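**Student:** A predicted structure for the sequence below; I have some questions about it.
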Amino acid sequence: MNIQHHNKQLSITKAIGIILVVIGHSGCPELLNRYIYLFHMPLFYMAFGYFYKESYIEHKKEFIQKRFKGLYIPFVKWGLIFIILHNLLGRIHLINVNGGGYETYYNLLMYLKAIRAVITLAMPECLMGPLWFLESLFVSSILLLLLDYIVSLVASGKKRRVLVFTITLILFIIAFITTDVLEIIFPRRLNRDLGCLNFIYIGYLFSRIQSRLSYKPLITALCTFLLFITAYIWGTISITDFSIRNPLITGICAIMGWFSSMGTAKLIEQHCGSLSDFFDYVGKHTITILIFHIPTFKLITLITIFVYNFPISKLASFPVITPTGLWWIVYSIVGVSIPLVTVWGIKYLKKGKALYTTKQ
């Protein structure tokens, strides 16, 4: 398979994306939330597609193994950890266990059901809610490889790319019709994963013409402004359940979000020195932040409980307690920084241990 070289601009773009994910879950102001949800998840699908290669169809086993290790294994591993801790988390009020379904204390049968759900790419645990993206990206990446392989049997070169793009666009529209119009939800939200193939492939196509794409400040500012205007006038979307409302507006917003984020990343890379290194570091640890920002939020929720004298049961609020004032800023800072500091600390301890062992 092709060796992928580090792309700092794209890494910073991923950092922008994951920071927006955290802010979107933090109870931020409504307009900001609408703006974020217009494009932040399509941005991640497109960033993933940016590194897709047509040659992967000649290395299918390696491709699948890499996606299995990088997406499926983290999803299942952390899902099982949250399941094991489920009853304990309920007793200390970190999750709600007073509802129905999986929101109750587990007995042996419920543990087995939850384990089966995670292994088959469902999400019974509320604290692993954001991990739906790992499941979706895993399924979508395998589907894209399959589609590309089938198309490669009948077409090559530009015709192959046009055909794959056309099919993913049709699937995008079908996913919209089944979800928003007919209100049909496929098992494991397969309609969402099929629809998002188009975002991934657009990212791949952008990578092929990267030298011709312009990320000038004016275009960056214009796309950002238009996204805010769209959020204010039209509203927003939800990729989680593929409630996109209008496929044309959603597609345009996804592309504007790409140019807005990549343009901002370019400015940071070129003019912000050490700050660009920080964003690059964030971009390298997006999955860590994705997994741990919701559990980290509980620290701030606990503080707000003491400050406002809320009942301790409010600690189970998901993803945050009822927004109050500027607490969303604190949630956002902690949701990004604590996972990063934890990762840095673990690496530092391992490095120190290895150095000590070598001296011995």
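**Tutor:** The structure has been received and is ready for your questions.
**Student:** going forward, measure contacts and count neighbours with C-alpha atoms only.
**Tutor:** Will do.
**Student:** just checking, what packs against the longest helix anywhere in the chain?
**Tutor:** Using DSSP state H, we find that the single longest helix of the chain is helix 327-359. Judged by 3 or more CA pairs under 8 Å, 6 or more residues apart in numbering; DSSP states H and E, helix 327-359 is in contact with helix 8-24, helix 286-308.
**Student:** got the buried residues for it?
**Tutor:** Using 16 or more other CA atoms under 10 Å as the test for burial, helix 327-359 gives 327-328, 331-336, 338-340.
**Student:** pipe those into CSV and attach distance to Phe165 per row.
**Tutor:** Converted to CSV, the buried residues of helix 327-359 look like this (distance: CA to CA, whole Å):
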residue, distance to Phe165
Trp327, 43
Trp328, 39
Tyr331, 39
Ser332, 36
Ile333, 38
Val334, 40
Gly335, 36
Val336, 35
Ile338, 40
Pro339, 37
Leu340, 37
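**Student:** and for stretch 268-280, what's in contact with it?
**Tutor:** 8-9, 11-12, 15-16 (CA atoms under 8 Å, 6 or more residues apart in numbering).
**Student:** which of these lies closest to Leu88?
**Tutor:** Checking those against Leu88 with CA to CA, the nearest one is Ala15 at 32.6 Å.
**Student:** what's around the closest one, how many residues?
**Tutor:** 25 (other CA atoms under 10 Å).
**Student:** taking the centroid of the protein, which residue is nearest it?
**Tutor:** With distances taken as CA atoms, centre = their mean, the residue of the chain nearest its centroid is Phe133 (4.9 Å).
**Student:** how about it, nearest residue that isn't a chain neighbour?
**Tutor:** Thr240 (8.0 Å; CA to CA, 6 or more residues apart in numbering).
**Student:** quick one: that neighbour from Ser317, how far?
**Tutor:** Taking CA to CA, to the nearest Å as the measure, Thr240 falls 20 Å from Ser317.
**Student:** below is an additional structure, to be compared with the one above:
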Amino acid sequence: MMTNRIAWIDYGKAIAIYLVVLAHTAIYKPAEAFIYTFHMPFFFFMSGYLFSFEKYPSYLQFAKRRFKQLIIPYIIFNILTYLLWLFILRKVGDDANEAVGIFSPLLAALVVNAKSMVHDIPLWFLAALFLVENLYYLLYKNEKYNVVVSLILFVLAFLNTTFNKSRLPFCIDIALVALLFYHFGSVLRKYGDKIFKPYLFVLSTAVVIAVFIFNGKVAMHTNHYNNIFLFVSGGAAGCYSMAYLSKKMYDIFGERKLVQAVARNTLIICALHLIVFAGLKGVMLYVFKIEPSILIGTFFPNVIFALISMVICLIICEVKDRLVKTRLYSATQ
């Protein structure tokens, strides 16, 4: 049963990271808004689905491990992408903007203000997930209070989004909402595969579509939800629908190395795909004499653009893995 769960999670991760990449293209705006309804909640949901208190009886052990897995990459990729932005992308390329102060992105990265992290906005998720997981460990350890904790978090999130128009540092405001999706994943895991029912999939998908229509464009990275009741409802429904689809895809196709490779490298794809975008647009313009602006507001060209970007990210991951293996082999000789 455990292997089965992990396998469908691989499909979930692969689909979700592709949706992230696709949503960051210049895709047709309604398609972008639809993806934003549920794709980031689904990432928090999957992390919660995989979490286990039994695996980490010690909070300190858990915090240290997640610091190495999330915050160290957050720091490394911020430095690398900031340097690329400072010396190249700030001056040339489709998204060049020399009006941005040279230290502004670094200051934004220190407090995890995604909107101002112009060098690599998607990195916000790593810091947010670290905070969410640590808070979850501390707040949800005693299971009998979980409902009360969730209600308090929702009330705090509602009050914050309603009365506080300023962003809180370190994604604290985002964490109030993300914890609900994380807990939803943890709860659903207890039911195993029996929770996946066709009629629930139809119902949850209908909810997602309704929320998309009535709640409009949301953006979790800026803590913008319009109606937070609708956002949480649509996000939770989207998590279920995505989980159901991922499970069904695993049932049909089984384990696939490509899916596993994408799932294994979601962090790197998240961190690098915007840099890859810039490189691809440069190739379009200077090699093929195609203006990148032709992508704006289209659907299928951006689907292809996102796929090519994913392939390039996977090639980078493969090169990285081989270099690491070569260094390890050399060190043992």
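**Tutor:** Looks like it came in fine. Just so it is clear, the structure is predicted and the values come from calculations on it, not from any experiment.
**Student:** returning to what we had before: right, and the pair among the contacts of stretch 268-280 of structure 1 with maximum separation?
**Tutor:** Greatest spatial distance in the contacts of stretch 268-280 of structure 1: Lys8 and Ile16, 12.3 Å, computed using CA to CA.
**Student:** about what we covered before: tally of neighbours for the residue nearest to Phe133 of structure 1?
**Tutor:** Neighbours around Thr240 of structure 1, by other CA under 10 Å: 15.
**Student:** can you classify the alignment partner in structure 2 of it by secondary structure?
**Tutor:** Aligning on TM-score structural alignment places Thr240 of structure 1 opposite His221 in structure 2. Under DSSP: H, G, I helix; E, B strand; the rest coil, the three-state class of His221 of structure 2 is helix.
**Student:** for Met284 of structure 2, what are its contacts?
**Tutor:** With contact taken as CA under 8 Å, 6+ apart, Met284 of structure 2 is in contact with 290-292.
**Student:** number of residues surrounding the closest residue in space to Asn97 of structure 2 that isn't next to it in sequence?
**Tutor:** Nearest residue to Asn97 of structure 2, sequence neighbours excluded (CA to CA, 6+ apart): Arg90, at 5.3 Å. Other residues near Arg90 of structure 2 come to 22 when the count uses other CA under 10 Å.
**Student:** you'd agree Arg90 of structure 2 is up against Glu98?
**Tutor:** Yes: contact between Arg90 of structure 2 and Glu98 holds when scored by CA atoms under 8 Å: they sit 5.6 Å apart.
**Student:** and Leu126 of structure 2, how far from Arg322 of structure 2?
**Tutor:** 25 Å.
**Student:** over to Ala263 of structure 2?
**Tutor:** 18 Å.
**Student:** ok, Ile35 of structure 2 next?
**Tutor:** 34 Å.
**Student:** ok, Pro30 of structure 2 next?
**Tutor:** Pro30 of structure 2 is 40 Å from Arg322 of structure 2, by CA to CA.
**Student:** can you check His119 of structure 2 too?
**Tutor:** Separation of His119 of structure 2 from Arg322 of structure 2 (CA to CA) stands at 27 Å.
**Student:** could you do Lys217 of structure 2 as well?
**Tutor:** From Lys217 of structure 2 across to Arg322 of structure 2, the span is 41 Å (CA to CA).
**Student:** that older thread, who has more neighbours, Lys8 and Ile16 of structure 1?
**Tutor:** Ranked by neighbour count (other CA under 10 Å), Lys8 of structure 1 and Ile16 place Ile16 first, with 22 against 19.
**Student:** now that one. Nearest residue, chain neighbours left out?
**Tutor:** Closest residue in space to Ile16 of structure 1, ignoring its immediate chain neighbours: Ser261 at 6.9 Å, by CA to CA, 6+ apart.
**Student:** what residue of structure 2 takes the place of the one you found?
**Tutor:** Match for Ser261 of structure 1 (TM-score structural alignment): Met242.
**Student:** so which helix or strand takes in that match?
**Tutor:** Using DSSP states H and E, the secondary-structure element containing Met242 of structure 2 is helix 228-253.
**Student:** what is the subsequent helix or strand relative to that helix?
**Tutor:** Next along from helix 228-253 of structure 2, by DSSP H and E: helix 257-264.
**Student:** and that following helix, what's buried?
**Tutor:** Buried-residue list, helix 257-264 of structure 2, by 16+ other CA under 10 Å: 259-260, 262-263.
**Student:** which residue in structure 2 lines up with the residue nearest to the centre of structure 1?
**Tutor:** Correspondence of Phe133 of structure 1 to structure 2, assessed by TM-score structural alignment: Phe125.
**Student:** how near is that match to Gly282 of structure 2?
**Tutor:** Counting by CA to CA, the gap from Phe125 of structure 2 to Gly282 of structure 2 is 27 Å.
**Student:** good, wrapping up.
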